[in-house]
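> the following comprises the amino acid sequence and a computationally predicted model.
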Amino acid sequence: MGRIVYVNGDYVDEAEARVSIFDRGFLMADGVYEVTSVLDGKILDYPGHAARLARSLSELDMTPPVSDDELLAIFREMVERNKLVDGMIYLQVTRGNPGDRDFAFPDPEKVSPTLILFTQSKPGLADSPAAKSGLKVISVPEMRWNRRDIKTTQLLYPSMAKMMAKKAGVDDAWLVEDGMVTEGTSNNAYIVKDGAIITRNLSNDILHGITRAAVLRFAREAQMKVEERSFSIDEAQAADEAFITSASSFVTPVIEIDGTAVGTGKPGPVAGRLREIYLEESRKTAI
């Protein structure tokens, strides 16, 4: 038997998992998702991810498929059944299968949402080589829709931007709108200048990252200066450090932007310290 996945109330082998071709997640990208990390068999930042999921569903007038208690029980069962030590749990909710294709939303009283979960094992997740070597990124135009604060499954352009980065021989891309960085393809973006941590303020323009919230809270608790504002690629290239945060990469330094080295061209002390603090504190509250 292979990996066990969850599909609408059933735990099944991944080879037996089925979702209808009429599911709106498949036909319309009408769905939301969350990715949570697991370290030492425990789930990190679960309350934040659950709260953001609820917000995403609410913003799209989508019915929650299960209660909060039921969802946590499913997460724990997925860890147990897959003997997951280090890795991730992917969750996706769609508006379900109305039985035919139609732009109009189906009646939620008649069509139940689709809920799927699967795990991805990532041994040594907390010891990623990128944390020691740093990432190289390029800038690309921002071309996503204007509700990036909702964690939808509309990921075509971020995927295209990732491929632009791969073609350029680097690790990732930062998206730029009106001359200012919004975020990375699948992460929040930061720079450090004169000891201040700078990252774009929350709005509909960026995803409200759960790791972002935790890292900024820990930074303030450590008496680090935080500025939530926009910054340009030029400012980022002239910064002392740069880094990203996400649920799967935690805090990872960026050492080059559009071919220009950031700071010394090596991972800096602020990013390194924030990664240490995040992992230490998150492990304490993991469930």
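Received it, and whenever you're ready, just let me know what you need.
> could you use CA atoms for every contact and neighbour count after this?
Noted.
> what is the neighbour count of the spatially closest residue to Gln237 that is not a sequence neighbour?
Closest residue to Gln237 apart from its sequence neighbours, by CA to CA, 6 or more residues apart in numbering: Val262 at 5.4 Å. Close neighbours of Val262, defined as other CA atoms under 10 Å, add up to 24.
> ok, now how distant is Val262 from Thr36?
29 Å (CA to CA, to the nearest Å).
> and Asp171, by the same measure?
22 Å.
> more neighbours, the two?
Thr36 (23 against 19).
> the more buried one contacts Ala247, doesn't it?
Yes - using CA atoms under 8 Å, Thr36 makes contact with Ala247 at a distance of 6.0 Å.
> if we look at stretch 248-260, which residues are touching it?
35-37, 88, 125, 128, 130-139, 211, 233, 236-237, 241-245, 261-268, 271-272, 274-275, 278-279 (CA atoms under 8 Å, 6 or more residues apart in numbering).
> narrow those to those in helices?
130-133, 211, 233, 236-237, 271-272, 274-275, 278-279 (DSSP state H).
> filter those down to just the buried residues.
130-131, 211, 233, 236-237, 271-272, 274-275, 278-279 (16 or more other CA atoms under 10 Å).
> redo those as a markdown table? Include distance to Ile255.
Shown next, in a markdown table, are those (distance: CA to CA, whole Å):
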| residue | distance to Ile255 |
| --- | --- |
| Ala130 | 10 |
| Ala131 | 11 |
| Thr211 | 20 |
| Ile233 | 13 |
| Ala236 | 10 |
| Gln237 | 9 |
| Ala271 | 11 |
| Gly272 | 12 |
| Leu274 | 16 |
| Arg275 | 15 |
| Tyr278 | 20 |
| Leu279 | 21 |
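> what's the farthest-apart pair in those?
Ile233 and Leu279 (28.4 Å; CA to CA).
> got the residue ranges for the helices in the protein?
Under DSSP H, the chain gives helices at 24-28, 46-59, 68-81, 129-133, 156-167, 210-221, 233-237, 269-285.
> tell me which of those helices sits nearest to Phe103.
Per CA to CA, nearest to Phe103 of those: helix 24-28, 8.1 Å.
> list the buried residues for the closest one?
Buried, per 16+ other CA under 10 Å, within helix 24-28: 24-26, 28.
> also stretch 156-165?
158, 161-165.
> contact partners of that stretch?
137-138, 140, 143-144, 171-173, 185-186.
> again, only this time at 6 Å
172-173, 185 (CA atoms under 6 Å, 6 or more residues apart in numbering).
> second one coming, line it up with the first:
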Amino acid sequence: MSRTVYVNGDYLPEEEAKISVFDRGFLFADAVYEVTSVLSGKLVDFAAHMKRLERSLSELKMTRPASEADLLAIHRELVARNGIDEGLVYMQVGRGAADRDFLFPPEDTKPSLVLFTQAMGLRDKPAGRTGIKVASVPDLRWGRRDIKTVQLLYPSIAKTEAKAKGADDAWLVEDGMVTEGTSNNAYILTEDGALVTRALSHAILHGITRAAVLRMAKEDGLRIEERSFTLDEAKRAKEAFITSASAFVLPVVEIDGLTLGDGTPGPVARRLREIYLAEAERTAI
């Protein structure tokens, strides 16, 4: 069944959606994106996603395509038209279409705006019950990972490499330190009970779910350490997990073939997943 998508002001059947071959998102990956989860037909953490979008656009000196109110209306219209009870809304903002040139086009170039939905189960992901396996892969991405651009070829390569090793995802490693997963933030729980995740910088994406989960963990009495950690430290951890808008909180039960604990999701990861889901359901708009 065809989805309705949004392209530059029009709601269209996905088969009829078109974008210029001169669009800089297509030619240069000169575009940013956000993915907002949908639970019970409502948007999770929408305001935070819009705040991060504004930051990405500002860092790249890119024009905002519409007001936050208009973007909210478009999200809601797509959710309604596609009957999404549970799933995702993907939004991409590009610098626009212009003749191919490495220089940015004039500032009055109209930005491109594309949105589509994906229906999928989020609450009851099997991996939430079983955990996932990760494999380490060198982090060879560009230096501005804090900007949520569509430059996702290397994360795609890394995830494919991890799959070939029998894992579900990759943890990217730079200078001996874990940066993050291919599309998620990474965490470990140390033997003395500290929840450790890398501090915000240009090296990692400033995850929306990351911010919410750290707040909830602190409120739940966990000691938080925002610092880098090594792959060896991760392999010695009591627990590990990832967070993202589409995964929420997913336990990690194996790293590079080494089983963590008894090989089942730990109590802290399970607890944080429960807390996050409850708040997401309560606060979604």
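Cool, the structure landed. Because the structure is a prediction, the values reported are computed rather than measured.
> tell me the residue furthest from the middle of the second structure?
Asp99 (31.0 Å; CA atoms, centre = their mean).
> from Lys151 of the first structure, how far off is the equivalent of Ile157 of the second structure over in the first structure?
Matched by TM-score structural alignment, Ile157 of the second structure corresponds to Met160 in the first structure. According to CA to CA, Met160 of the first structure stands 17 Å off from Lys151 of the first structure.
> where in the second structure does stretch 54-67 of the first structure fall?
With TM-score structural alignment as the criterion, stretch 54-67 of the first structure aligns to 54-67.
> go ahead and confirm Leu43 of the second structure touches Ile285.
Yes - in this structure, Leu43 of the second structure is within contact of Ile285 by CA atoms under 6 Å, at 5.2 Å.
> how much space between the counterpart of Ser139 of the first structure in the second structure and His206 of the second structure?
For Ser139 of the first structure, the aligned position in the second structure is occupied by Ser136, per TM-score structural alignment. Distance, Ser136 of the second structure to His206 of the second structure, using CA to CA: 21 Å.
> repeat that for Asn8 of the second structure.
With CA to CA as the criterion, Asn8 of the second structure and His206 of the second structure are 27 Å apart.
> tell me which of these two has more neighbours.
His206 (19 against 16).
> the more buried one matches what in the first structure?
So His206 of the second structure corresponds to His208, using TM-score structural alignment.
> what is the neighbour count of the closest residue to the residue farthest from the centre of the second structure other than its chain neighbours?
In this structure, Asp99 of the second structure finds its nearest non-sequential neighbour in Phe22, 6.1 Å apart by CA to CA, 6+ apart. The number of residues packed near Phe22 of the second structure is 14, by other CA under 10 Å.
> right, and Val137 of the second structure touches Leu172 too?
Yes - counting by CA under 6 Å, Val137 of the second structure does reach Leu172; the two are 5.1 Å apart.
> of the two, which one has the most company?
Set Val137 of the second structure next to Leu172 and count neighbours by other CA under 10 Å: Leu172 wins out with 25 against 22.
> can you show me the strands along the stretch 101-250 of the first structure?
114-121, 135-141, 172-177, 180-184, 188-193, 196-199, 225-228, 241-246, 250-257 (DSSP state E, counting those that start in this stretch).
> of all those strands, which one is nearest Leu216 of the first structure?
Of those, nearest to Leu216 of the first structure by CA to CA is strand 225-228, at 7.2 Å.
> could you tell me where the closest one falls in the second structure?
Counting by TM-score structural alignment, strand 225-228 of the first structure corresponds to residues 223-226.
> so how far does that stretch sit from its counterpart in the first structure?
Following the fit onto the first structure, the mean deviation recorded for stretch 223-226 of the second structure is 0.7 Å by mean CA distance after the TM-score superposition for the first structure.
> give the buried residues for that stretch.
So stretch 223-226 of the second structure, judged by 16+ other CA under 10 Å, has buried residues Ile224.
> chain center to it: distance?
21 Å (CA atoms, centre = their mean, to the nearest Å).
> what distance do you get for the equivalent of Asp13 of the first structure over in the second structure to Tyr90 of the second structure?
Matched to the second structure by TM-score structural alignment, Asp13 of the first structure sits across from Pro13. According to CA to CA, Pro13 of the second structure and Tyr90 of the second structure sit 16 Å apart.
> surely the residue nearest to Asp99 of the second structure meets Ala97?
Yes - with contacts counted by CA under 6 Å, Phe22 of the second structure reaches Ala97, the gap being 5.0 Å.
> nearest spatial neighbour of Ala239 of the first structure, chain-adjacent residues omitted?
Ala239 of the first structure's closest residue in space is Lys193 (CA to CA, 6+ apart), at 5.2 Å.
> again, but for Pro106 of the first structure
Closest to Pro106 of the first structure by CA to CA, 6+ apart is Pro98, at 6.1 Å.
> where's the one you found relative to Thr114 of the first structure, distance?
11 Å.
> the more surrounded of the two?
Using other CA under 10 Å as the criterion, Pro98 of the first structure and Thr114 rank with Thr114 on top: 22 against 19.
> for the more buried one, give me its contacts.
93-94, 96.
> those in strands, which ones?
93-94 (DSSP state E).
> buried only: go through the contacts of Thr114 of the first structure for me.
By 16+ other CA under 10 Å, the contacts of Thr114 of the first structure give 93-94, 96 as buried.
> how many residues are close by Cys104 of the second structure?
In this structure residue 104 of the second structure is Phe, not Cys. Residues near Phe104 of the second structure, counting by other CA under 10 Å: 15.
> need the counterpart of it in the first structure.
Using TM-score structural alignment, Phe104 of the second structure sits opposite Phe105 in the first structure.
> repeat for Arg270 of the second structure
Per TM-score structural alignment, Arg270 of the second structure is aligned with Gly272.
> so its match versus Val192 of the first structure, what's the distance?
For Gly272 of the first structure relative to Val192 of the first structure (CA to CA), the value is 12 Å.
> repeat for Arg273 of the first structure
In terms of CA to CA, Arg273 of the first structure sits 13 Å off from Val192 of the first structure.
> neighbour-wise, which of those two wins?
Counted by other CA under 10 Å, Arg273 of the first structure and Val192 do not tie: Val192 has more neighbours, with 24 against 12.
> does that one really touch Ile244, like I thought?
No - the pair Val192 of the first structure and Ile244 does not pass the contact test of CA under 6 Å, sitting 11.3 Å apart.
> before we move on, the earlier item: so which of the buried residues of stretch 156-165 of the first structure is the closest to Asn201 of the first structure?
Using CA to CA, these come closest to Asn201 of the first structure at Pro158, 20.2 Å.
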